[in-house]
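A.B. asks: Curious how this folds, go ahead:
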Amino acid sequence: MRLLDIGNERRLRRSIEKVDAFAYEVIQRRREEMRVKQASAAARSDILTAFMRAKDEEGGEKYSDEFLKDVCVNFILAGRDTSSVALAWFFWLLQRNAEVEEKILQEVKGILKDRGAAERGNMAAAMWYSGQRR
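C.D. replies: As a prediction, this is how the structure comes out:
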């Protein structure tokens, strides 16, 4: 079906094109940001910026946009999978330990009671029990 570009193959090709276009757009915006604001871009410490500053060990050339796109897509996909697996394990472990679940619920209820709706967005910073359980 790939040769005919129909059905699932067409949908897959279009989806890949959208993801690639998004990654290339991010790369171009970052490149422009680094060109215009070299001082503030230098302060960035993310993976894309690090790869954009680095050079290929074999040829000594800057990495191509295609290589940078592949790195971006790999990290997006890896982050999605690891987050979902981590959450699945968290909830499985939580349901097996009622005492911990109760302490977390009490902590969340206390934060929600003490804060207004506008302040609820950063609950993680106020959670003392979760932070102690490392």
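
A.B. asks: use CA for all of it now, contacts and neighbours both
C.D. replies: OK.

A.B. asks: Spit out the contact partners of the residue nearest to A23 when sequence neighbours are not counted.
C.D. replies: Nearest non-adjacent residue to A23, counting by CA to CA, 6 or more residues apart in numbering: K69, 5.5 Å away. K69 makes contact with D20, A23, Y24, I27 under the criterion CA atoms under 8 Å, 6 or more residues apart in numbering.

A.B. asks: Second input sequence below; structure requested for side-by-side comparison:
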Amino acid sequence: MKWFSLAIVFALSAFGTAQADIVGKSYNTGQSEEVESQSNTLNILFEACDFDATKICGRVTEIILPDGSVLEDDSIMPDGSVLQGSYMIENLIEEAPGQYRKGRILAPDESLRDEKMKYYGFRVDENADGTITAAGCILTLCPRKLIWSPIN
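C.D. replies: Predicted coordinates for the structure are as follows:
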């Protein structure tokens, strides 16, 4: 009976935080389609959100320059925040295995260009080859789809 009780407690604790396959993995965004930032890429770590552990967020861990080096200077966004170390992706929910929906993504390239923070709806699909398809959405339309590659 004691083992059964421990098994129940362990099983229930798994539902308290985001435990999806994508959590704990890092991906490189590849180059942006925006001319202003076509040469830089971002490394994103997916993790349980600090503010709601049942949802998944994506933190910018590094900005990679065209020569492969890491940008050491802070990248300051229009709201005064530093891009490195902040959430670029928030509030993803795993709706089905490998399918994450209802998130939002900061578009840093457009935010810098337009000098104001810009967000889009966001969804992610895991692919069989280990990559993910990341899609920025406006309402139900998701025209901007990119393949992000795993880095770990």
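
A.B. asks: Need the TM-score between these chains.
C.D. replies: Remark: TM-score between the superposed chains equals 0.26 [TM-score structural alignment, normalised by the length of structure 1]; 65 aligned residues with a CA RMSD of 5.3 Å.

A.B. asks: Helices of structure 2, residue ranges please.
C.D. replies: Assigned by DSSP state H, the helices in structure 2 fall at 2-14, 108-114.

A.B. asks: again, but for structure 1
C.D. replies: 7-36, 38-42, 47-53, 65-95, 98-114, 128-132.

A.B. asks: In the contacts of K69 of structure 1, find the pair that's most separated.
C.D. replies: Across the contacts of K69 of structure 1, no pair lies farther apart than D20 and I27, at 10.5 Å, counting by CA to CA.

A.B. asks: For those two, indicate the residue with more neighbours.
C.D. replies: Set D20 of structure 1 next to I27 and count neighbours by other CA atoms under 10 Å: I27 wins out with 20 against 17.

A.B. asks: Contacts only, for the more buried one.
C.D. replies: I27 of structure 1 sits next to L48, D65, L68, K69 when contact means CA under 8 Å, 6+ apart.

A.B. asks: And stretch 27-40 of structure 1, what's buried?
C.D. replies: For stretch 27-40 of structure 1, a neighbour-count test (16 or more other CA atoms under 10 Å) marks I27, R30, M34 as buried.

A.B. asks: Find the nearest non-adjacent residue to the last one, please.
C.D. replies: Pointing back at M34 of structure 1 there. In space, and not counting its chain neighbours, M34 of structure 1 is closest to A41: 5.1 Å by CA to CA, 6+ apart.

A.B. asks: Then the second one?
C.D. replies: Distances taken as CA to CA, 6+ apart place T49 nearest to R30 of structure 1, at 7.6 Å, with adjacent residues excluded.
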